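A.B. asks: No sequence on hand, only this structure:
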């Protein structure tokens, strides 16, 4: 059961990161989604700036340890599954810049579409 909890937390965490990266583009289709994406992006920025640990990381680490498995690395989810696995650790800032560019680009797209839609109604 603990392994299932840990695995579920890991899957939700990956989905969260996917939504953080690309979720703003959903607002192009469903404008109200922008509010959820703003909250997720805010959490992402806050966790990077302050170093606050994500609750999903805590749940996964707890589940893994309770199941008798090794816990996550001391630095957490990103270091365990992504840095050094998907991209080299020395490219972290470049990856963060890429994610931030996607997020901000999606927001500009949302604002452009919203403004265009508002003008087309007039």
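C.D. replies: Great, that's in hand. What you are looking at is a predicted structure, and each value in this text was computed from that prediction instead of being measured. Numbers count the residues shown, from 1 in each chain.

A.B. asks: rest of the way, CA atoms for contacts and neighbours
C.D. replies: Noted.

A.B. asks: Please report how far residue 67 lies from residue 92.
C.D. replies: Distance of residue 67 to residue 92, computed by CA to CA, to the nearest Å: 31 Å.

A.B. asks: Could you list the buried residues of stretch 91-106?
C.D. replies: Applying a neighbour-count criterion of 16 or more other CA atoms under 10 Å, one finds 99-100, 102-103, 106 buried in stretch 91-106.

A.B. asks: Can you name the element that comes right after whatever helix or strand residue 45 lives in?
C.D. replies: When secondary structure is defined using DSSP states H and E, the element that contains residue 45 is helix 33-50. Counting by DSSP H and E, the next helix or strand C-terminal to helix 33-50 is helix 55-66.

A.B. asks: List the contacts of that following helix.
C.D. replies: 2-10, 12-13, 70-72, 76-77 (CA atoms under 8 Å, 6 or more residues apart in numbering).

A.B. asks: Please check the residues you listed and keep the buried ones.
C.D. replies: The neighbour count (16+ other CA under 10 Å) marks 2-3, 5-7, 9-10, 13, 71-72, 76-77 as buried among these.

A.B. asks: Structure two is appended below for comparative analysis:
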């Protein structure tokens, strides 16, 4: 039972991290220094996808699943919970491009907000 709870907690943390990677740049509109945390999260997300690195959250979920008597994830977090659940696999490249556009738009808006604040202070 406690491993199932841990499994669920890691799953929620994984979805929260994924949401932060895509949407976290909008926090920079209010808190410009948040860009550094978001930049680190985006770099990690890109590395996990591009270099096929194993995410520590996926490792933790697999560990908890094994302890709970369940099979580890077939593939990874994205393959299991996102792709073919939230979007069809044939749109993988379009979804990735859309996520990149959202991140870049959030950064551009954060930069614009930062510039406005600097001009107001002068």
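C.D. replies: Looks like it came in fine. Owing to the predicted nature of the structure, the values given are computational and were not obtained by experimental measurement.

A.B. asks: Superposing both, give me the TM-score.
C.D. replies: The TM-score (TM-score structural alignment, normalised by the length of structure 1) is 0.95; 121 aligned residues with a CA RMSD of 0.9 Å.

A.B. asks: rewinding a little: tell me the one of the buried residues of stretch 91-106 of structure 1 nearest residue 28 of structure 1?
C.D. replies: Checking those against residue 28 of structure 1 with CA to CA, the nearest one is residue 106 at 8.0 Å.

A.B. asks: So that closest one is in contact with residue 20, correct?
C.D. replies: No: the pair residue 106 of structure 1 / residue 20 is not scored as a contact, 10.9 Å apart, by CA atoms under 8 Å.

A.B. asks: can you list residues touching both of those two?
C.D. replies: Listed as contacting both residue 106 of structure 1 and residue 20 by CA under 8 Å, 6+ apart is no residue at all.

A.B. asks: follow-up on the earlier one: need the buried residues of stretch 91-106 of structure 1 in a markdown table (columns: secondary structure and distance to residue 113 of structure 1).
C.D. replies: Converted to a markdown table, the buried residues of stretch 91-106 of structure 1 look like this (DSSP: H, G, I helix; E, B strand; the rest coil; distance: CA to CA, whole Å):
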| residue | secondary structure | distance to residue 113 of structure 1 |
| --- | --- | --- |
| 99 | helix | 21 |
| 100 | helix | 20 |
| 102 | helix | 16 |
| 103 | helix | 15 |
| 106 | helix | 10 |
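
A.B. asks: Report the two of the residues you listed separated the most.
C.D. replies: Longest distance between any two of those is 10.6 Å, between 99 and 106; criterion CA to CA.

A.B. asks: Name all residues that make contact with residue 25 of structure 2.
C.D. replies: Residue 25 of structure 2 sits next to 34-35, 38, 103, 106-107, 110 when contact means CA under 8 Å, 6+ apart.

A.B. asks: before we move on, what about residue 31 of structure 2?
C.D. replies: By CA under 8 Å, 6+ apart, no residues touch residue 31 of structure 2.

A.B. asks: Let's verify it: helix, strand, or coil?
C.D. replies: coil (DSSP: H, G, I helix; E, B strand; the rest coil).

A.B. asks: distance of the aligned partner of it in structure 1 from residue 24 of structure 1?
C.D. replies: Using TM-score structural alignment as the criterion, residue 31 of structure 2 maps onto residue 30 of structure 1. Taking CA to CA as the criterion, residue 30 of structure 1 is separated from residue 24 of structure 1 by 10 Å.

A.B. asks: ok, now residue 40 of structure 1?
C.D. replies: Summarising the geometry, the distance separating residue 40 of structure 1 from residue 24 of structure 1, computed by CA to CA, is 10 Å.

A.B. asks: what's the answer for residue 7 of structure 1, then?
C.D. replies: Counting by CA to CA, the separation of residue 7 of structure 1 from residue 24 of structure 1 is 26 Å.
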